[in-house]
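S.K.: generate a structure from the sequence data that follows.
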Amino acid sequence: MRAQIIDGKSIAARMRGTTRAEAEELAAMGWAPRLVSVSVGETAAAELYVRNQGRAAAQAGVEFETRCYPEAISLEQLSGVLAGLNADPRVNGIIIQRPLPAHIPVKALQKAVHPLKDVEGMHPASIGNIVYNDLALGPCTAVAAVEILKTLPLKPEGLVVTVIGHSEIVGKPIAFLMMGLGATVTVCHHMTRSVPMHSRAADAVFVAVGKPGLVTGEMIKPGAALIDIGINRIETPEGDRTVGDADFDSCAEVAGWITPVPGGVGPVTVSVLMQNAVLATRMQMEHYRATYTGAAE
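M.R.: Alright, predicted model coming up:
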């Protein structure tokens, strides 16, 4: 029996509806959520992300401003820009678009964003909180992948999970998020001796490596959930295509549920970003009230 395809777009739409209601509630209290997108230079990939984020923000009731700086801007100048945004109470969230020029280290910028405005969940404090099962503003892609799994009829308690890929912003956070839900988690990486041995034993597999076709049907336990986070452009006789890290056709013949690429994790990731924007706004409102009135609401 062929796998059920998980519709990330419908999950994202439901999330946006909830987010919009919360954004309208905050706006009525004078705290309309507002995001600022920071781009450096001109790249087609970043422009596409910005357009998608802008559309999602409009649907979620979140104000969205784009700022693009010249490629020659220095790290010091850009850090000053972020310091100004951190200090501006009208700005509730900051998004740093990638890719960045070689002379701008992304980690330095991620550290420069105030944790209360870190809607991407990339600040070391945001990622570190996950270890303590404190999911305030988590990394968007990791949270989206786990949210998708939670929509399936699989109890996370005791679930056997394999995460293929151990990046700081996707693989590792997914592992900690799933452990926080009570799952038993194995993380595979480039030094793992036998990835198929671990993936075939799992009730759910997450893959985020950046290698098209890495996971095949032979590597999946029959009836397991496969959450494919990879985004790769490949050339085919019919033209360029976007595919994930899994060989969709062979995996769909074995898995119980599978995310398509595109249309799976991607739309949910953008909805998590908007959800984080609203949560960040509420956290800032409560912080200001506690600081300047002496009582949080």
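
S.K.: from now on I want contacts and neighbour counts done on CA atoms only, so please keep to that.
M.R.: OK.

S.K.: wait, a strand at Thr162?
M.R.: Yes. Assessed by DSSP: H, G, I helix; E, B strand; the rest coil, Thr162 belongs to a strand.

S.K.: I'd say it and Pro196 touch.
M.R.: No. Between Thr162 and Pro196 no contact is recorded; they are 10.0 Å apart, counting by C-alpha atoms under 8 Å.

S.K.: here is the second sequence; please produce its structure so I can put it next to the first one:
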Amino acid sequence: MATRPSFFNNSIQGSVSVKVINGREISDNLIEEIGREIAIRVEQGHPRPGLAVVLVGDDPASAIYVRNKIRSAEKAGVSSVVKRLEQDCTQQELDEVVTELNARDDIHGILVQLPLPRHLSEDRILNLIDPDKDVDGFHPINAGLLASGQAKLIPCTPLGCLEILQREFGDLTGKHAVVVGRSNIVGKPMASLLLQADCTVSIVHSKSVAAESLCQQADILVAAAGVPELVTDKWVKPGAVVIDVGINATEIDGQRKLVGDVNFDDVAEKCRAITPVPGGVGPMTIASLIKNTLVAAKQLDAEPQAVGLR
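M.R.: Reported below is the predicted structural model:
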């Protein structure tokens, strides 16, 4: 993939023409790249990457997420299997499914769809997944490797955010990035990735003093607090790039609507580029899952990664 000139080299003085980032288009491009590499690998005699998704219960939103993940996997040429368990399954039953998948040579990536029913332990099951097959990047071993700059399997949403930034804007060196939120799933790994991209990184959270003024200094603002439309134009420096990770279901004028952690209409008038909700980070999270599955297959096959897939 060719390196693009830095988007930030342009002056931010005067009027700002906002770019609405098309996450679906970037995701499609990444899936196509992965698919081409998988096709070459299969022709060379390597096993086709295999992804297993474990779904407990019948939550409609989880079922949609799983369907979208399987569809993207198939588009890229990844073989897939869905293991379905009843809502009232026991911890032992769930443990046994994951243990079986850990042992299967044809499965390179394992994902347990969250959230789980209350009677099941998410921490226990995430720790049970083989770290080499942990395509969600949530295992403590993978979290530690990421913090030390050695990770191969990275949480999908932060990985998708970084992919957007690097593909759209090129070199991020020296830019001030502010991450709103400190979760283990997005906030902390996002900060680690931005540090590794040579950004200067700040994290703000619910206990931060003067969070708004810190955000106003950001060249890159990543909103991942889980609070609907928390970030308004007062939080954003003119010409900043805003990545909205939030997906919040709200009711507006009697109709259900998905909104991000950013007030899009407010912020779009001030920033240089912004991801919409939906259609921004969401598709890239799924594409990053497929990328992680390929990385896991190559890692288990003891083959170094191709240059084109960071």
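
S.K.: quick one: TM-score?
M.R.: The TM-score (TM-score structural alignment, normalised by the length of structure 1) is 0.94; 287 aligned residues with a C-alpha RMSD of 1.3 Å.

S.K.: so Thr162 and Pro196 of structure 1 - more neighbours on which side?
M.R.: Thr162 (26 against 18; other C-alpha atoms under 10 Å).

S.K.: what about the aligned partner of that one in structure 2, distance to Arg272 of structure 2?
M.R.: Counting by TM-score structural alignment, Thr162 of structure 1 lines up with Val178 in structure 2. Plainly put, Val178 of structure 2 is 16 Å away from Arg272 of structure 2 if you go by C-alpha to C-alpha, to the nearest Å.

S.K.: could you pull out the strands for the stretch 1-150 of structure 1?
M.R.: Using DSSP state E, counting those that start in this stretch, the strands of the stretch 1-150 of structure 1 run over residues 4-5, 34-40, 63-69, 93-96.

S.K.: can you tell which of those strands is closest to Ile104 of structure 1?
M.R.: strand 34-40 (9.2 Å; C-alpha to C-alpha).

S.K.: so what's Glu253 of structure 1 up against?
M.R.: Met1, Arg2, Ala3, Gly217 (C-alpha atoms under 8 Å, 6 or more residues apart in numbering).

S.K.: of these - the most surrounded one?
M.R.: Ala3 (20 neighbours).

S.K.: how far away is it from Met197 of structure 1?
M.R.: 21 Å.

S.K.: and the helices in structure 2?
M.R.: Ranges of helices within structure 2 are 23-43, 60-76, 91-103, 122-128, 140-147, 156-169, 187-196, 211-215, 264-268, 281-300, based on DSSP state H.

S.K.: deepest-packed of these, please.
M.R.: helix 281-300 (a mean of 25; mean count of other C-alpha atoms under 10 Å).

S.K.: where in structure 1 does it fall?
M.R.: Under TM-score structural alignment, the match for helix 281-300 of structure 2 is residues 265-284.

S.K.: what does the matching stretch rub up against?
M.R.: Residues from elsewhere that reach stretch 265-284 of structure 1 (C-alpha under 8 Å, 6+ apart): 8-9, 11-13, 15-16, 19, 22-23, 26, 31-35, 53, 56-57, 60, 62, 92-93, 116-120, 137-138, 140-141, 143-145, 148, 227-229, 259.

S.K.: thought His205 was touching the match of Thr162 of structure 1, still the case?
M.R.: No. Using C-alpha under 8 Å, Val178 of structure 2 is not in contact with His205, being 10.5 Å away.

S.K.: near the residue nearest to Gly174 of structure 2 when sequence neighbours are not counted, how many other residues are there?
M.R.: In space, and not counting its chain neighbours, Gly174 of structure 2 is closest to Cys199: 4.8 Å by C-alpha to C-alpha, 6 or more residues apart in numbering. When neighbours are defined as other C-alpha under 10 Å, Cys199 of structure 2 has 21 of them.

S.K.: same question for Ala197 of structure 2.
M.R.: Using other C-alpha under 10 Å, Ala197 of structure 2 is surrounded by 16 other residues.

S.K.: hang on, it packs against Leu172?
M.R.: Yes. Ala197 of structure 2 lies in contact with Leu172 (C-alpha under 8 Å); the separation is 6.3 Å.

S.K.: corresponding residue for the residue nearest to Gly174 of structure 2 in structure 1?
M.R.: Aligned by TM-score structural alignment, Cys199 of structure 2 pairs with Ala183 of structure 1.

S.K.: what does Met190 of structure 2 give?
M.R.: Met190 of structure 2 maps onto Ile174 of structure 1 when the alignment is built from TM-score structural alignment.

S.K.: what about the closest residue to that match other than its chain neighbours, distance to Val91 of structure 1?
M.R.: Distance criterion C-alpha to C-alpha, 6+ apart; nearest residue to Ile174 of structure 1, sequence neighbours excluded, is Ala142 at 5.2 Å. Between Ala142 of structure 1 and Val91 of structure 1 the computed distance is 24 Å (C-alpha to C-alpha).
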